[in-house]
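*Asks:* The sequence and its predicted three-dimensional model are supplied below.
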Amino acid sequence: MQLMNEQIKKYFKSKLEDSLDVKYQELYFLGQNVELIYINSICDTDKIQELVVKPFFEIQDIRKFETYLKSLQSYQEFEDMEKALKEVLRGGLVLLTCKSVHILSLKNYVSEGVKKAEVETTIQGPQMALSDDLQQNINMIRHRYHQPSLIVEKEEVGSVSALELMIVYDKKKVDESILKNIKDKINEIKSSKEMVQSAGEFQRLLTPQERTLFPVHMITERVDRVALNISQGKVVLMIEGAPFSLVLPAVFYDFMSSMEDLYQPFWVGKFLVSLRYLGLFISLTLPGAYVAITAYNPEIFKVQLALGVAGSRASVPYPAFLEVIFMLVMMELLTEASIRLPKSIGSTATTVGGLILGQAATEAGLVSNIMIIIVSAVAISNFIIPINEMSFAMRVVKYIILVVSTLGGTIGLIVSLFALIAYLVSLDSFGQPYLRLFMNEAKGK
């Protein structure tokens, strides 16, 4: 039997690798010993202490102890090593004695204190969000990703803050060169940075291209998105005290996709993705196109539309460029105000403020009626981007395109769009082309 126990331990160690939360515990008393194998992030350690450890020292007889184990409701017969591994991955405990093997189901599923996703919301999908507690986060990820190749490693970042950093990945699917690159970056940050307190701050430290406008690593609060990205061979970083994780590498398509796409019918999901790209195009080009056509090429409009635009702008005393800039900046201020104000009054105050401002500005002849429509369309289109980091980046880019369009007209608009695409093509995220439309679902596919 001792030989079989050694084979079981060797099997588990080969399958579970050296993950931080995998425990191999031995208990000795009066010449008798038992060995425990479990994953402490999804196994109820209080029940282990109460149902296994204390009775072992109190009963003092290995045969009586085995009889006691079989009387427990959570007890399961050992059939083979593969099924035992599956039980461990779901919160079970394997107990090895000198004569037999026992399995106890002691799953610990965290439900209290789990927050709902507020930044990346879905209608039909799971609502769980990551928390400030790393162990709770690992628990939720383990319950969504039952694979023995899931590895959890611990580091410490910030020479002063000294916060724990969890590195989570699937060893079978991750690209070893990317993983090594990430660990090298982490080691550089450990020695050079005193304070690291959030995933966003850590993202800036990891960014290979200094001062890049577009995010090349994704920050998410959703547990299901974390599990999905791990299955695609990506690496997830979680910092102690921060309810967000950092997913890397990340390409442009990742920032335009929502978990809702997976929970809707196929064609509905594709329609939603197409709608986001349409909204992105409108948000980027509409202000610049309005200025370029109004100031340089009004002949592009049909006669009726050109006359309507001209009549709307008849009372506006300054160029279209200043009109657009004024309204876009006011919209940005309203957006920031809605974020900073208390939630109970934020949406109401900014909605009422926007309506009053738009109506008053139109009646005073400061902006045209069509400008109100354009700014509203731009604001709505910008908010359709599911990941905030990309939304913020596009809010900045539209001003660059607007300036170039003001200077060069429609030619400037086209040139700025080509320049944007060229810039995105030049970016990469740990070796992955940034403008790659679809990430492979798994390594090697």
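*Replies:* All right, it came through fine. Only a predicted model underlies this, so the values are computations on that prediction, with no experimental measurement involved. Numbers count the residues shown, from 1 in each chain.
*Asks:* Please count neighbours and contacts with C-alpha atoms only from this point.
*Replies:* Noted.
*Asks:* Strands of the protein, start to end?
*Replies:* With strands called from DSSP state E, the chain shows them at 22-29, 32-39, 75-77, 92-96, 101-105, 150-157, 163-170, 218-220, 235-239, 245-248, 428-429, 432-433.
*Asks:* just the angle between the fourth one and strand 101-105, please?
*Replies:* Same thing as strand 92-96. 160 degrees (axes from the mean of the first three to the mean of the last three Cα atoms, to 10 degrees).
*Asks:* Run through who's touching strand 92-96.
*Replies:* Residues from elsewhere that reach strand 92-96 (Cα atoms under 8 Å, 6 or more residues apart in numbering): 5, 34-39, 43, 84, 87-88, 101-107.
*Asks:* Second structure follows, compare the two:
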Amino acid sequence: MKYGSLSEEGRWISLKEMKQGTFLVCIVRLAPSIPKFLYRPNLHSRRNNLTSVIWKIVSAGSSPTPDVFTHQLLLHRLSPTPPSPPSAAPPSGDLSFAAKKPLFHSNHFVWQLLPVALRRILSKSVRTPLIKLIRYLGTLKSYVRNRGRPEGSIAEGYLAEECLKFCSLYLADYVETKFNQSTRNDDTTIGSTFTLDVFTNSGYPLGKAIATKFDDETLKKAHQYVLFNCHHVQSYIDEHREILNLSYSGLPPHQIERMHSESFASWFAKHIEDTNLPQDDPVSNDLKSLARGPNFIGIQYAKFVSNGFRFHTKEVERKRKTQNCGVIVRATTSSYSSIRDQNPVSSELDYYGIFKNVIELDYGGGRRVVLFECDWVSKGKRLKLDDDGFVLANFTNVKRHNEPYILASQAMQVFYVEDPVDCNWHVIITTDA
């Protein structure tokens, strides 16, 4: 059994113990080294860096395997003041990224990415509580004002936090506190005057607007997506599908679905024009504007705030170190096992995308719809699940999707972290607004 040192006091812990889930033993043995990490004056020393503690956990054993060695190098890049990389080279593996600059300069990002770096070293039952403990220690560290009396500073900071939280419960209706203040990406909007859900404003743009003349293919795909995602149009969608099923009963279902997608927009426009809808009904007026289609002149943006997330296009981020271009959307799709399959199966799939563009369609009378254009991957060879439950995506030379657009209100955000084993694959990290 191989052992690795956690501290200079001679405290030892086996990697096998941690993989078996003996987390309590790990914390008890780790405890003596925590105060030195948190409170010593020289915060830039190797001993006082949290990644040094994790480094010693990962470095357990005299002869690391290639997989362990690779993740040691990843921790070396994640560390704001990284310790020296291992002196002994692994039996096999690429050391090219060992000499690169650190990925980030903030311990906040290190804590976020530690699960990725340790996913093949520690089991999930050990990794999850360990990361929670590290983040809470960071909270306690923020209370320290007098480094000579760290215990008293933590006690005072914790007491002040509890007092402020208690008082804010009585002042919430009159005073803005950190518990009721608006978030940085707050996208709360005033109620819309239109009745269709697609015309309801969701979020707001950042930066200048660029007036653009859209080509026919862009308008066709964007307008088609808007129609199929409008709640008030669902009854017309079912009616059109039923007409096609009766007219082309001999065709396979997947061909009928294709005809339905391609011909519904023109059928819907003609159907609304021939139908005598009430003139003073708000729903009828919105349906008429929607059926006529959007104006060929629209607006493009490079940045947008929606659902509490800030999205930047991939082009904007080429000159930045931050990442806000990861998008995820959950869609219901019908799957066919073969061309002869008569019973398609509906299922929900997660689509992961790279944010490319924002377009705003103008339907007249102030009715506007904001769409996100993305490069998408879903199930198949470009998505995989590793042994520890992490989803990885490959966006190398990804082809343009047949349906590249989604409504801005449907977009949620994810982050992509490059896999140290294969740079073409990225670990998907979900986040909350």
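*Replies:* Sure, I can see it. Since this is a predicted model, take the numbers as computed values, not measurements.
*Asks:* Superposed, what's their TM-score?
*Replies:* Both chains were compared after superposition, and using TM-score structural alignment, normalised by the length of structure 2 their TM-score is 0.26; 191 aligned residues with a Cα RMSD of 7.3 Å.
*Asks:* picking up where we left off before, can you redo the strands of structure 1 as a markdown table with mean neighbour count and distance to Leu280 of structure 1?
*Replies:* As requested, the strands of structure 1 are arranged in a markdown table below (neighbours: other Cα atoms under 10 Å; distance: least, Cα to Cα, whole Å):
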| stretch | mean neighbour count | distance to Leu280 of structure 1 |
| --- | --- | --- |
| strand 22-29 | 14 | 44 |
| strand 32-39 | 20 | 44 |
| strand 75-77 | 15 | 55 |
| strand 92-96 | 24 | 47 |
| strand 101-105 | 22 | 49 |
| strand 150-157 | 19 | 36 |
| strand 163-170 | 21 | 32 |
| strand 218-220 | 23 | 18 |
| strand 235-239 | 25 | 27 |
| strand 245-248 | 24 | 23 |
| strand 428-429 | 20 | 21 |
| strand 432-433 | 17 | 20 |
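*Asks:* Mind checking those for the one nearest to Gly311 of structure 1?
*Replies:* With Cα to Cα as the criterion, Gly311 of structure 1 lies closest to strand 218-220 of the strands of structure 1, at 45.7 Å.
*Asks:* wait, which of the strands of structure 1 is closest to Val329 of structure 1?
*Replies:* Evaluated over those, closeness to Val329 of structure 1 peaks at strand 218-220, with 26.5 Å, by Cα to Cα.
*Asks:* want to try a markdown table for the strands of structure 1, with distance to Ser312 of structure 1 as columns?
*Replies:* As requested, the strands of structure 1 are exported to a markdown table (distance: least, Cα to Cα, whole Å):
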| stretch | distance to Ser312 of structure 1 |
| --- | --- |
| strand 22-29 | 69 |
| strand 32-39 | 68 |
| strand 75-77 | 78 |
| strand 92-96 | 71 |
| strand 101-105 | 72 |
| strand 150-157 | 57 |
| strand 163-170 | 57 |
| strand 218-220 | 43 |
| strand 235-239 | 52 |
| strand 245-248 | 47 |
| strand 428-429 | 45 |
| strand 432-433 | 45 |
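*Asks:* out of the ones you listed, which comes closest to Ser192 of structure 1?
*Replies:* Counting by Cα to Cα, and looking across all of these, nearest comes strand 150-157 at 9.7 Å.
*Asks:* Which neighbouring elements make contact with the closest one?
*Replies:* If contacts are counted by 3 or more Cα pairs under 8 Å, 6 or more residues apart in numbering; DSSP states H and E, strand 150-157 of structure 1 sits against strand 163-170, helix 176-192.
*Asks:* can you count the residues close to Tyr11 of structure 1?
*Replies:* Burial measure for Tyr11 of structure 1: 15 neighbouring residues, criterion other Cα atoms under 10 Å.
*Asks:* ignore the last one, Lys54 of structure 1
*Replies:* A total of 11 residues lie near Lys54 of structure 1 under the criterion other Cα under 10 Å.
*Asks:* OK, contacts around it?
*Replies:* For Lys54 of structure 1, counting by Cα under 8 Å, 6+ apart, there are no contacting residues.
*Asks:* any idea how far Lys398 of structure 1 is from Thr285 of structure 1?
*Replies:* Distance check for Lys398 of structure 1 against Thr285 of structure 1: by Cα to Cα, to the nearest Å, it reads 7 Å.
*Asks:* What of Thr335 of structure 1?
*Replies:* In this structure, Thr335 of structure 1 lies at 20 Å from Thr285 of structure 1, with Cα to Cα as the measure.
*Asks:* And for Met394 of structure 1?
*Replies:* 11 Å.
*Asks:* now swap in Leu417 of structure 1 and tell me
*Replies:* Here Leu417 of structure 1 is placed at a distance of 8 Å from Thr285 of structure 1 (Cα to Cα).
*Asks:* Compare neighbour counts for those two and give me the winner.
*Replies:* Taking other Cα under 10 Å, Leu417 of structure 1 and Thr285 do not tie; Thr285 has more neighbours (21 against 16).
*Asks:* OK, contacts around that one?
*Replies:* 398, 401-402, 413.
*Asks:* Please tabulate the residues you listed in JSON lines, including the columns neighbour count.
*Replies:* Output for the contacts of Thr285 of structure 1, formatted as JSON lines (neighbours: other Cα atoms under 10 Å):
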{"residue": "Lys398", "neighbour count": "23"}
{"residue": "Ile401", "neighbour count": "25"}
{"residue": "Leu402", "neighbour count": "27"}
{"residue": "Leu413", "neighbour count": "24"}
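*Asks:* Among those, which one sits closest to Phe321 of structure 1?
*Replies:* Sorting the contacts of Thr285 of structure 1 by distance to Phe321 of structure 1 puts Leu402 at the head of the list, at 8.1 Å, by Cα to Cα.
*Asks:* Which residues are in contact with the residue nearest to that closest one when sequence neighbours are not counted?
*Replies:* If the residues on either side of it in the chain are set aside, Leu402 of structure 1 comes closest to Gly288, at 4.2 Å by Cα to Cα, 6 or more residues apart in numbering. Residues in contact with Gly288 of structure 1, defined by Cα under 8 Å, 6+ apart, are 398, 401-406, 413.
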